[in-house]
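> Give me coordinates for this.
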Amino acid sequence: MSLPRSLHPFDLVMASTRVYSSLPVVGRHLEPFAGLTAMAMYGHHYAPAAVRGMVTRRIGGREVAAAPVVVTGEQSTGRRRVPPYLSFRAQRQRCLYRSSVRYGDHPAQLLDVWRLPDLPPDAPVLLFVPGGAWVQGSRVLQGHTLLHHLVKQGWVCLTMDYRVSPVNRWPRHIADVNAAIAWARANVDKFGGDRNFVAVAGCSAGGHLAALAGLTPGDPAFRGELTEDADTSVDAVVGIYGRYDWQDRSTPTRRNFQSFLERVVVGHRQSRRPELFEAASPLARIHQDAPPFFLIHGEQDTIIPVGEARAFGDALAAVSRNPVQYSEIPRAGHAFDLVDSSHARRLAVEVGRFLGSVRDRQLQADTAAAV
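Below you'll find the model as predicted:
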């Protein structure tokens, strides 16, 4: 790892987190605190804008509260609902089929399998990658409304843990995602899934990892311990308020984000190792054979501004030979699927519709080829 030109108190704190996380026996239990420390030390940069955005959305919500909201064919009355982050336990209890399945040898390489007991044969598969600024990566809590919806539609859903910074440096995160994809391609039929249709989705940092995995199958830099014949390709990608640009330093906010990547996630300065940041940036990895993409973002996201998702979607649509669909949710901020039930349902329905159409096209193509 290259050291910063000048020692900063932040670097000392991060060094201490790596020390206590490496302790025998107890170290692995302390790793989450290292990530929380990093988020807390950088989070103050985003707090004012996040608070302003939350206030704006609440005021806007009261202004339109009397009007019904139509969400993909379902009408809601504007009354208060249980936030999704409070209903995840019930959703998980209804749909969890098998917990803590190993997709690799490391203790952190675990996933949960969600499916119905009476699943039809060869069900399509979605791997969900949680977010958390690359310093948290837990399969608990995130994405549960989406997974619950897809499971009811007859899908097998996998939600994963992966190794995170600052204890684990880039590209460990994407290597674990690829390991989970390869595991699904080789093993998901044991749980009723179709190994020939595996999609990947993720929120925030997980959206970045999902997009990067979809654009870079077989990249040797991102394979980790996988063998050369392991299949890391996916049939569709869903990016949910994801970060798609790891290179831009054009504004103070962007420079702050790049500093976070340098000090916490990558461990190298961008000026000294620009190729690392370019290789990890989905915006720089676009190509015409990209799988079908669905991008969804909140209009009032103050953590990852919506302009980044728009730019990535436009650039991808201009090049890719496969469908690229973009959806923007009015008055929604970052992590909207955790705090607003109507937004979470809209996300689930739109993603389900998109993935269903991709799956149908694949089945039609397979039938035509067989004939």
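> use CA for all of it now, contacts and neighbours both
Will do.
> Tell me how far the longest strand seen in the chain lies from the chain's centre.
Using DSSP state E to assign secondary structure, the strand with the most residues in the chain is strand 193-203. Put simply, strand 193-203 sits 13 Å off its chain's centre (Cα atoms, centre = their mean, to the nearest Å).
> do stretch 11-21 as well
The chain centre lies 26 Å from the centre of stretch 11-21; the measure is Cα atoms, centre = their mean.
> Name the surrounding residues that touch that stretch.
Applying Cα atoms under 8 Å, 6 or more residues apart in numbering, the external contacts of stretch 11-21 come out as 27-31, 33-34, 38, 166-167, 263-264.
> Which two of these have the greatest separation?
His29 and Arg263 (22.3 Å; Cα to Cα).
> quick one, which of those two is more surrounded?
Neighbours were counted for His29 and for Arg263 using other Cα atoms under 10 Å; Arg263 has more, 20 against 12.
> mind checking the SS state of His297?
Using DSSP: H, G, I helix; E, B strand; the rest coil, the structure places His297 in strand.
> another one to check against the first:
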Amino acid sequence: MPNDYVVHVLVLGLATTAAFSPPTRPRPLARAAFLAGMVVNEVPHLVLTLLAVSTAAAVWSGDLRRDVLSGVLLAGAAATAVMLVALTSRATRSSSVADAALRAAGIDRAPPRQSRWRTALTPLPIRPRSVQRLRNLRYGDHRRQRLDVLRRRDRPTGGPVLVYFHGGGYFSGSKNWEGRGLLHHLAARGWVCMSATYRLRPGAGFEEHLADAEAAMAWARTHAGEYGADATTVVMAGSSAGAHLTSLYALRATPDERPAAAVCLYGYYGRYYGRSTDEVVTSTPFALPASDAPAFLIAHGSLDNQTSAATARALADKLRAESSQPVVHVELPGGQHAFDFVTSWRLTAVIGTLDALLADIGVEAGRQLEAS
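This next block holds a predicted model:
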């Protein structure tokens, strides 16, 4: 029995198991399971294809015989295939769950959805040729106070602005990895999108992270016009720690600074490391009033073992109770942390939901754009 097929079944089986039923404790095991299953969870159909091709090749070459090891391997491959089919079913239900979330928020709009087949076959978040990326613009003096601007190459004017903040638990992360499908989608429709980095632990603390978010948002408003955008319409978004920053900024901002909408993807919403209720600067959105909150989109995976889906539900409940603006909460079935790493069925469902929410509050992508 060649080692190649043994390795394929073992590796794919372990990664699929990690995606199908990720442990939450202990933390090192939960982290390892998240990393092992991250890609499998978002593109299970491609992993199933790989497993089928590998098995067919082993059968064709005669490597699988009528012996115990071959039987064990085939049983393992079959069990993995069953889990992959279940993972695919979970992922493809994202659009119907997102539609229900819109209806629950009182938004009666059918969001545009990309073909399931197109999503299945093109999951890599490759920047479209129509979108230009301007790298490492400074919004401050520190080396981490940098942002990229993404806009359409034909430079239309009058589009809204999106400012995006990456995740990484405040100790890692980059503007080059997360949220690319979202940024590319809006930029292609005429938005000016900005993806920002910020200072990290241990060299910076909570006040520095928040100050960087405020500085990046101020820079966006001041300079958006230089890139053809309408600086009066700014949407803020973030993933994980970036979602934490987004929720805090949106609830703390003055009326002149408040974003038109806040987009929070698989966010952490508790207090900052080691903080307690006697903190001077509030580090959890639960301790801030939300009567003047903007519209919110909160998207979280139901199986996220890095940040709690229950906390995302609680934040949505708080916002609904206190705010008069739409609050859309999408709990993606089977979703894990960092589901926006690729342009999968889950991310495309979230993007379509965001389009519907923005249209409902009067921020329509591509509205009244003019060629410059």
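> What does the superposition give as a TM-score?
Laid over one another, the chains give 0.68 as their TM-score (TM-score structural alignment, normalised by the length of the first structure), with 285 aligned residues with a Cα RMSD of 3.3 Å.
> Residue range in the second structure corresponding to the longest strand of the first structure, please.
Under TM-score structural alignment, strand 193-203 of the first structure corresponds to residues 229-239 of the second structure.
> Tell me roughly how far the matching stretch lies from the first structure on average.
Mean deviation of stretch 229-239 of the second structure relative to the first structure after superposition (mean Cα distance after the TM-score superposition for the first structure): 0.5 Å.
> hey, where'd the helices end up in the stretch 251-371 of the first structure?
In the stretch 251-371 of the first structure, the segments counted as helices under DSSP state H, counting those that start in this stretch are 252-260, 274-279, 306-319, 336-339, 341-370.
> right, so these: which one is the most enclosed?
Highest mean neighbour count of those: helix 336-339, a mean of 22 (counted as mean count of other Cα atoms under 10 Å).
> Please name every helix or strand in contact with that helix.
Applying 3 or more Cα pairs under 8 Å, 6 or more residues apart in numbering; DSSP states H and E, one finds that helix 336-339 of the first structure contacts helix 84-95, helix 341-370.
> can you give me the strands in the stretch 151-300 of the first structure?
156-160, 193-203, 236-240, 293-298 (DSSP state E, counting those that start in this stretch).
> Can you redo these as JSON lines, where the extra columns are mean neighbour count and distance to Val19 of the first structure?
Shown next, in JSON lines, are the strands of the stretch 151-300 of the first structure (neighbours: other Cα atoms under 10 Å; distance: least, Cα to Cα, whole Å):
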{"stretch": "strand 156-160", "mean neighbour count": "28", "distance to Val19 of the first structure": "26"}
{"stretch": "strand 193-203", "mean neighbour count": "24", "distance to Val19 of the first structure": "29"}
{"stretch": "strand 236-240", "mean neighbour count": "28", "distance to Val19 of the first structure": "34"}
{"stretch": "strand 293-298", "mean neighbour count": "25", "distance to Val19 of the first structure": "37"}
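> Please give me every residue in contact with the alignment partner in the first structure of His142 of the second structure.
Counting by TM-score structural alignment, His142 of the second structure lines up with His106 in the first structure. For His106 of the first structure, no contacting residues are found, by Cα under 8 Å, 6+ apart.
> and what of the one 5 residues further on?
Residues in contact with Leu111 of the first structure, defined by Cα under 8 Å, 6+ apart, are 99-103, 139, 158-161.
> do that again at 10 Å, thanks
98-104, 127-129, 138-140, 157-162, 180 (Cα atoms under 10 Å, 6 or more residues apart in numbering).
> Quick check: ChimeraX command selecting the buried ones in the residues you listed.
Restricted to buried positions by 16 or more other Cα atoms under 10 Å, the ChimeraX selection for the contacts of Leu111 of the first structure reads:
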select :100,102,103,104,127,128,129,138,139,140,157,158,159,160,161,162,180
